[in-house]
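Visitor: Model the structure of this input:
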Amino acid sequence: MWKLILELFTWWNGQTMGTRFFTWRKGEFVGEDEFGNKYYRERGGKKRWVIYNGLAEASTIPPGWHGWMHHRVDTPPTDETYYPKHWQKPHQQNWTGTPGAYRPHGSILTPEHRPEVSGDYEAWTPGQ
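Guide: As a prediction, the model looks like this:
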């Protein structure tokens, strides 16, 4: 029941009803990645899309699927033996906008104090 309500009123959680209908009508299942994202292409067409497993976060698309999604390669990773290159790092979630986001020392969102400034910098104060 909740899944149906989420499909009706949210676009960031999996798929919408419109995407479900379009996928049913014109989609051809291509494969699934290790994160549970499902990839489709239009039958007889050029469109390609992904239905995310959970929140719609583009950074969860692995490198092999990213190349296929953006038409850089024609063969999806399921139709070939794909091995990540040595320079390709494993996926890391994008934490921007969450409590887990990177915050450098001195940020107003961290408990640490800003490091003392060294050198000849002197702060301006009004009335001097």
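Visitor: For the rest of this, base every contact and every neighbour count on C-alpha atoms.
Guide: Noted.
Visitor: residues in contact with the nearest residue to G31 once chain neighbours are set aside?
Guide: Leaving out its chain neighbours, the residue that sits closest to G31 by CA to CA, 6 or more residues apart in numbering is Y39, at 5.4 Å. Residues near Y39 by CA atoms under 8 Å, 6 or more residues apart in numbering: 29-32, 48-51.
Visitor: if you set the cut-off to 7 Å instead, what comes out?
Guide: 29-32, 49-51 (CA atoms under 7 Å, 6 or more residues apart in numbering).
Visitor: Return the closest of the residues you listed with respect to D74.
Guide: Of all the contacts of Y39, D74 sits closest to V30, with 11.9 Å by CA to CA.
Visitor: Another for comparison:
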Amino acid sequence: MSNIYLQKLKELYKVYQFHGGLRGSFFTILKTDAFKIGTLKGTDEFGNRYYENKAYFIGRSRWIEFTDAVGFDYDASQIPPEWRSWLQYSREESPVEKPAIQHKWLGKHEENLSGTSGEYVPYSTAKPKIQAWQPPK
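Guide: This next block holds a predicted model:
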């Protein structure tokens, strides 16, 4: 029985080392709510790192660690389409192992800035239907 506990402690220590000790492990749990170890499958042009560990259940065996440049302000639109299809098990090989077909009409991937301060918000050209109240002078 104690052999099982010893094995679990060894696995925990491996994961602890994988994430860079106490500080790295703390920030990994804080950012991702997960404490996993896996094989680095590749890095995209934005610096996001993609991992896989087939010992985990399907749906949990592939994951992303977003670049440190975005801090805690990350979302799914920051993942390029070729990596998203790999994360969602639409393709078996990662884009590093088998690159996606690049068509000349495809544009470069950009994150969706809706709801952020960097969003383009056009001004209205319509006249307002209600005039703002002006206090008496």
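Visitor: what's the TM-score here?
Guide: In this superposition the chains share a TM-score of 0.61, using TM-score structural alignment, normalised by the length of structure 1; 101 aligned residues with a CA RMSD of 2.9 Å.
Visitor: picking up where we left off before, among the contacts of Y39 of structure 1, find me the one that's closest to W11 of structure 1.
Guide: Nearest to W11 of structure 1 among these: I51, at 10.8 Å, using CA to CA.
Visitor: any idea how far the residue nearest to G31 of structure 1 is from D79 of structure 1?
Guide: According to CA to CA, to the nearest Å, Y39 of structure 1 stands 13 Å off from D79 of structure 1.
Visitor: In ChimeraX, select just the buried ones from the contacts of Y39 of structure 1.
Guide: Selection of buried members from the contacts of Y39 of structure 1 for ChimeraX, criterion 16 or more other CA atoms under 10 Å:
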select :30,31,32,49,50,51
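Visitor: how about the contacts of Y39 of structure 1 in a markdown table, adding distance to P63 of structure 1 and secondary structure?
Guide: Below are the contacts of Y39 of structure 1 laid out as a markdown table (distance: CA to CA, whole Å; DSSP: H, G, I helix; E, B strand; the rest coil):
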| residue | distance to P63 of structure 1 | secondary structure |
| --- | --- | --- |
| F29 | 19 | strand |
| V30 | 16 | strand |
| G31 | 14 | strand |
| E32 | 13 | strand |
| W49 | 15 | strand |
| V50 | 14 | strand |
| I51 | 16 | strand |
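Visitor: hmm, which of the contacts of Y39 of structure 1 are common to structure 2?
Guide: Retained in structure 2 by both residues aligned by TM-score structural alignment, their matches' CA atoms under 7 Å are the following of the contacts of Y39 of structure 1: 29-32, 49-51.
Visitor: Need the residues you listed in TSV (columns: distance to R72 of structure 1).
Guide: Shown next, in TSV, are the kept ones among the contacts of Y39 of structure 1 (distance: CA to CA, whole Å):
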residue	distance to R72 of structure 1
F29	19
V30	16
G31	17
E32	18
W49	14
V50	16
I51	20
